[in-house]
Structure formats: C-alpha cells, structure tokens
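Q: Compute the structure for the input listed below.
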Amino acid sequence: MLIADDDPGVLRALAASLARGGFEVTTADDGAPAIALAESAVFDIVLVDLHMRTSGLVVVRHYKQRLGSGVYCAVLSGEDNDATRGECLAAGADEVFVKPVPASARRRS
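A: Just a heads-up that it's a prediction; the model follows:
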C-alpha cells in the first residue's frame, strides 16, 4: 500500500495505523515521489491527499492509467462536498475519505 500526504503527522499516523492492521506500507511526502515509486514498485492500494504540491488527482490518474482496475485508489480530503467528491471520482478514485479518517474506514480499505 502506498500513502502520500504532505502533512508529516497525518502520514505517520495513517502509516502506523495501517501497518498495525497488517498492511505493508510505503509512504511519500508529495505526489511527485508517489508517481516516481510507480517505476520501482506495484501497489494494490494507493491512498493520497488531495491537496499537495503535485495533486493527489494527478497521482490517481497516473496509477489508474498504469494499472487500471488492478489498483484501488482513495483520496483524502478536508473538503466534504459533492463537487470535491465528483472531481475525485472523475479522476478515477474508487473512494473519497474526508479527514480525519475514522478507524472503521481505515479497516475497511
């Protein structure tokens, strides 16, 4: 699983929580390194923050173009509205989670 978020605290907390849940976690602190990781690793799950220097939507599009339905992409956003959700889903995201992400959603992913 790949997690990309430019907030170090969020990145650490999500990575630790998901690792405790049995996931093998790789992290990136922005969208650009998350995209670069696609050259050297294959991820089944990609969890990205929407608002980073290189947008989470750019990351989602890259992974969906590369792996199609073979990768589950979820976007984290602080915005809870239909426009944001629609934009994320149109980019190829399978799910949109509003920050903070509840523990039940982390277990479900």
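
Q: Going by C-alpha atoms from here, please, whenever you check contacts or count neighbours.
A: Will do.

Q: which residues in the chain form strands?
A: Applying DSSP state E to the chain gives strands spanning 2-4, 26-28, 45-49, 72-77, 95-98.

Q: okay, these in CSV with distance to residue 62 next?
A: Below are the strands of the chain laid out as CSV (distance: least, Cα to Cα, whole Å):
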stretch, distance to residue 62
strand 2-4, 13
strand 26-28, 15
strand 45-49, 11
strand 72-77, 11
strand 95-98, 16
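
Q: Could I get the ones you listed in CSV, plus columns for distance to residue 83 and mean neighbour count?
A: Listed next are the strands of the chain as CSV, based on distance: least, Cα to Cα, whole Å; neighbours: other Cα atoms under 10 Å:
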stretch, distance to residue 83, mean neighbour count
strand 2-4, 22, 25
strand 26-28, 26, 18
strand 45-49, 16, 26
strand 72-77, 12, 24
strand 95-98, 12, 18
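
Q: So for residue 60, which of the ones you listed sits nearest?
A: strand 72-77 (6.3 Å; Cα to Cα).

Q: Output the contacting helices and strands for that closest one.
A: strand 45-49, helix 56-67, strand 95-98 (3 or more Cα pairs under 8 Å, 6 or more residues apart in numbering; DSSP states H and E).

Q: between these, which gets nearest to residue 109?
A: strand 45-49 (8.3 Å).

Q: One more, please, to line up against the first structure:
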Amino acid sequence: MPKRILIVDDEPNIVLSLEFLMKKSGYEVTTATDGDQALAAVDRDNPDLVLLDVMMPRKDGYQVCQMLRERADLPDLRIVMLTAKGRDVEREKGLSLGADDYITKPFSTQDVVDKVDELLGAS
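A: Next comes the predicted model:
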C-alpha cells in the first residue's frame, strides 16, 4: 500500500510541482492550501507525512504542527516544514514544535523527495 503525503502550501506552483514529483515517486497525494484545510485533511486522509508551509492563511504552519503533535492518535505522523524563513530561530521553533525536518525555500524539489523517502523508509 503506498504511503500518503499531504502537501500544505498556499502557492499553487509549489503544490503542483511537489504533487507531481510525489506521485511520480509512488506516493498517494492530497493537498491543502491553509491550516484549517490541513487539519481537516489529516482527519480525512490519515497521511503518513505532511509537507507543511509555514506562512499560510488562517493557521500558520507552526500552529498546525503544534496541534498535530498534541494529538495522541498521530504518533507516527512525519512533518516536514517548508518555508522562506531560513533563520536559525525559525528552524529551531519548527523543530521544537515537533517537526521532523525543516527545509528552506527556494529548495530543490528532488531534495524534498529524498527527505520524504528517508523519513518514510523508502530509501
């Protein structure tokens, strides 16, 4: 059974390119464009990993990450934060809230695929 990825980003070009590459790598993919949609999609689709943008409408990625980590029913969910905020302080905040990794934009889409493969044990 293929692993499921939820891509959460409010930039359509990023969503399209990541969705294409994740599907090409054999993953099932769902998408969301804001924090509220992300939380609903986690409940609905039960993803194995979330690619989570930090700066989004409604709830930002930090809030979503924290809310997901507070849930006892999601102990194995992997979270990779994607952001244009590359300062160490932002990275530390994301990791302290429970993100498994933190990738700064602009990023190589292949690097993101490699990180997903690594976190899900596909490599």
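
Q: What is the resulting TM-score of the chain superposition?
A: The TM-score (TM-score structural alignment, normalised by the length of the first structure) is 0.91; 109 aligned residues with a Cα RMSD of 1.4 Å.

Q: Would you mind giving the helices and strands packed on strand 72-77 of the first structure as TSV with distance to residue 36 of the first structure added?
A: TSV is the format used below for these (distance: least, Cα to Cα, whole Å):
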stretch	distance to residue 36 of the first structure
strand 45-49	13
helix 56-67	10
strand 95-98	22
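
Q: Report the contact partners of residue 103 of the first structure.
A: Residue 103 of the first structure makes contact with no residue under the criterion Cα atoms under 8 Å, 6 or more residues apart in numbering.

Q: same deal with residue 44 of the first structure?
A: 1, 70-72.

Q: Alignment lookup: it to the second structure.
A: Aligned by TM-score structural alignment, residue 44 of the first structure pairs with residue 48 of the second structure.

Q: can you check residue 106 of the first structure too?
A: So residue 106 of the first structure corresponds to residue 113, using TM-score structural alignment.

Q: again with residue 60 of the first structure
A: For residue 60 of the first structure, the residue aligned by TM-score structural alignment is residue 65.

Q: Next, work out how far apart the match of residue 44 of the first structure and residue 30 of the second structure are.
A: 11 Å (Cα to Cα, to the nearest Å).

Q: Now list whatever residues contact both of these two.
A: 4-5.

Q: follow-up on the earlier one: any idea how far the match of residue 60 of the first structure lies from residue 73 of the second structure?
A: 14 Å.

Q: Let me know how buried residue 68 of the first structure is, in neighbour terms.
A: 12 (other Cα atoms under 10 Å).

Q: how much space is there between it and residue 43 of the first structure?
A: 12 Å.

Q: Kindly report the same for residue 37 of the first structure.
A: Taking Cα to Cα, one finds residue 37 of the first structure at 9 Å from residue 43 of the first structure.

Q: can you tell me which residues contact the residue nearest the centre of the second structure?
A: Nearest to the mean C-alpha position of the second structure, by Cα atoms, centre = their mean, lies residue 51 at 1.4 Å. Residue 51 of the second structure is in contact with 5-8, 79-82, counting by Cα under 8 Å, 6+ apart.

Q: could you redo the last one with a cut-off of 7 Å?
A: Taking Cα atoms under 7 Å, 6 or more residues apart in numbering as the contact definition, residue 51 of the second structure lies against 6-8, 79-82.

Q: Let me have those residues in a markdown table, adding distance to residue 93 of the second structure as columns.
A: Shown next, in a markdown table, are the contacts of residue 51 of the second structure (distance: Cα to Cα, whole Å):
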| residue | distance to residue 93 of the second structure |
| --- | --- |
| 6 | 21 |
| 7 | 20 |
| 8 | 18 |
| 79 | 13 |
| 80 | 13 |
| 81 | 11 |
| 82 | 13 |
